[in-house]
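[1] with the sequence up front, the predicted model follows.
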Amino acid sequence: MVYWTILVVLCCMAFPTGVLCNGYVLFVTGCRMERTSSAVWFLNRAVSDFIFILCLPLRFIFIFIPDLDWARRLSSTITSLHMFSSAFLLTAISIHRCVLTAWPEWAQKHRTASLAFWEGLFVWALSAGFSLRYGDLCEFLPSTASTSMHFPLDEGRAKVAVAIQFLVGFLIPLALIVISIFYIIHAARLRRNHPIQATQPLKILCSLIPTFFLGWLPYHVFYFLQLSATHPPPLLERGSAFACVLTYVNSCFNPIFYLTMEEEFLRYQKCAHNPDTADQSRLEPAE
């Protein structure tokens, strides 16, 4: 009883904190920032966190009213949408910084905010496609709650869903992100005497990666464990509940890193307007 009370308290703290912090981030990145491709990417990432944390009450609805299958399906689909969109957007941000590092002149001309906007729409469409196809299956893995469901469980499709969500929504994006970050760091060391603009938001990106890894790894691990158990023990169900709560808490920490962007962009603008320190190859196009 104490364990579930702690989880409820964490959720009650995460909901107002996440809504307020992510709402402020949306205002900062959407209204006060210079409209660059990086700002567009981080804005999309903040939108994903805001939608996810805003739907936290749905999880309480089907927990306390198990017969509401629509609430369980909707909450599962939104969770899956947030997982895929977060992974894809973070991957896109990493690749964008990598391209800006490798080909700064080309990126200055072609990596515009308008292009990032359309690429962001594609990422959202791709995330929605995966979440609508498999997002409703992982919540229906064998558990004590599933006995109240009014539909049969397709165990084969559930296994496919778990595998695809882990590979496409976690492992592959994480590998691409790590490769991009290593390349950026390697390029920064080679150009130690000429710092490049692509490394300025690097500390934000390096902060988001551990939170993404720690926030979603338990989620996938417990779903794999839950899938292998016909009747999961109470300890496994508690672990799965904690993993879900951890994803919401993760959405509250992300705004802390986003807000540092304001300082980064102000410093960048000041440097860009100073002919003694600015380097045209380091500028990122704005629209």
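    Everything's here; your move.
[2] going forward, measure contacts and count neighbours with C-alpha atoms only.
    Will do.
[3] surely W70 is within a helix?
    Yes - assessed by DSSP: H, G, I helix; E, B strand; the rest coil, W70 belongs to a helix.
[4] what about it, neighbour count?
    W70 has 12 neighbours, counted by other C-alpha atoms under 10 Å.
[5] now swap in I51 and tell me
    The number of residues packed around I51, counting by other C-alpha under 10 Å, is 18.
[6] for it, give its distance to P234.
    Distance of I51 to P234, given as C-alpha to C-alpha, to the nearest Å: 30 Å.
[7] again, but for F64
    Counting by C-alpha to C-alpha, the gap from F64 to P234 is 17 Å.
[8] how about A107?
    To P234, A107 is 52 Å away according to C-alpha to C-alpha.
[9] of the two, who's got more company?
    More neighbours surround A107 than the other of A107 and P234, with 20 against 11 (other C-alpha under 10 Å).
[10] host element of that one?
    Using DSSP states H and E, the element containing A107 is helix 104-110.
[11] what's stretch 100-112 in contact with?
    With C-alpha atoms under 8 Å, 6 or more residues apart in numbering as the test, stretch 100-112 has contacts from 36-37, 99, 184, 187, 196-199, 281-287.
[12] nearest to S75, of the residues you listed?
    S37 (30.8 Å; C-alpha to C-alpha).
[13] so the closest one versus V8, what's the distance?
    38 Å.
[14] below is an additional structure, to be compared with the one above:
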Amino acid sequence: MEFPVLFLVLCVMAFLTGVPLNCYVFFIAGCRVERTANAVWFWSRAVADFIFIVFLPLRFTSFFILDLNWASMLSSTITSFHMFFSAFLLTALSVDRCILVAHPEWSGNHRTPPLAFRMVIGMWALSVGFSLRYGDLWESLLSTASTSMYLQLDERRVKAATAIQFLVGFLIPLAMILSPTFYIVLAAKLRRNRLIQSTKPLKILLGLTPTFFLCWLPYHVFSFLQISATYPQTLLSIGSAFACVLTYFSSCLNPIFYLTMEEEFQRYRQRTRNSQTTDNSGSEPAE
């Protein structure tokens, strides 16, 4: 590799930033998972981000030690799992925010931590299923150590795996997220008397969604370039490596965004409680 120093610096920055931040968010959200559905979402995201970024040294090692195929396969499978789970969680979160705006009363009565936890378990299961289904192929997509292995794999299966990653882990979730987001934007403009309930979910989506899709877009771009075999392998290897590093930085931005919003969320809850005239259920207010 011709860029070990810069690549090493970026990996160290992502690791040293992401691990403590995600541990802190994991602790904060973990203290509240039994009280709010919102905490369940962020707790599960912190767990996935922590698992993803703690294996960054293994990913870095697999780029430079070419005979560690098991390390490349393991780290690539974990990368795939994190991508699918993040996309599924963002989709569920966007629907959750949309329901908060459209039916706040119903959401206050039915949006419970146990329901959110069951949904998280289901998303974990789906993510594991997609990751293990093509576990032997993920390494061939964006690994510089996989040139010889790629030649031994079924080309059609590799292309199918690339398409599944892009469709299920990026394009379809993006399309499903845009519709609830547009609805929340429209609600924020039309329901001036309920602006406090409409803009808060909008800020959550406008913060988390671009972070995920912009950080993962180069990953998918280089996946398709990798299987096209029409570009120099050296350039593809360099681009793929930096695309992988960018995905780790998304796990650093998520906890920063959550911690920034946490203080605002507490003020929001206080304003909501003060403005409520009738609230006998004691359920969680709209977030």
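    That came through, no problem. Every value quoted in this text rests on a predicted model; they were computed, and no experiment measured them.
[15] the more surrounded of S37 and V8 of structure 1?
    With neighbours defined as other C-alpha under 10 Å, S37 of structure 1 and V8 compare such that S37 has more, 22 against 14.
[16] and the closest residue to that one other than its chain neighbours, how many neighbours?
    Spatial nearest neighbour of S37 of structure 1, excluding adjacent residues (C-alpha to C-alpha, 6 or more residues apart in numbering): A113 at 4.0 Å. A113 of structure 1 sits with 20 neighbouring residues when counted by other C-alpha under 10 Å.
[17] got it, and E105 of structure 1?
    Under the neighbour criterion other C-alpha under 10 Å, E105 of structure 1 is assigned a count of 16.
[18] that one and H96 of structure 1: what is the separation?
    Taken as C-alpha to C-alpha, the span from E105 of structure 1 to H96 of structure 1 is 13 Å.
[19] under the alignment, what does the residue nearest to S37 of structure 1 map to in structure 2?
    Matched across to structure 2, A113 of structure 1 falls on P113, judged by TM-score structural alignment.
[20] equivalent analysis for A278 of structure 1, please.
    Checking TM-score structural alignment: A278 of structure 1 goes with Q276.
[21] distance-wise, check that match relative to R269 of structure 2.
    From Q276 of structure 2 to R269 of structure 2 the distance is 11 Å (C-alpha to C-alpha).
[22] got it, and D136 of structure 2?
    47 Å.
[23] who's more crowded, the two?
    Neighbours of D136 of structure 2 and R269, each counted by other C-alpha under 10 Å, are more numerous for D136; the result is 18 against 15.
[24] so the more buried one touches S72, yeah?
    No - assessed by C-alpha atoms under 8 Å, D136 of structure 2 is found out of contact with S72, at 10.1 Å.
[25] how close does the helix or strand where F182 of structure 2 lies sit to structure 1?
    Using DSSP H and E, F182 of structure 2 maps to helix 172-190. With mean C-alpha distance after the TM-score superposition for structure 1, helix 172-190 of structure 2 departs from structure 1 by a mean of 1.0 Å once superposed.
[26] the helix or strand following that helix packs against which elements?
    Remark: after helix 172-190 of structure 2, the chain's next helix or strand is helix 195-228, criterion DSSP H and E. Applying 3 or more C-alpha pairs under 8 Å, 6 or more residues apart in numbering; DSSP states H and E, we find helix 195-228 of structure 2 packed against helix 69-102, helix 138-142, helix 155-166, helix 172-190, helix 233-275.
[27] got those as a markdown table, with distance to W43 of structure 2 columns?
    Shown next, in a markdown table, are those (distance: least, C-alpha to C-alpha, whole Å):
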| stretch | distance to W43 of structure 2 |
| --- | --- |
| helix 69-102 | 11 |
| helix 138-142 | 27 |
| helix 155-166 | 24 |
| helix 172-190 | 20 |
| helix 233-275 | 10 |
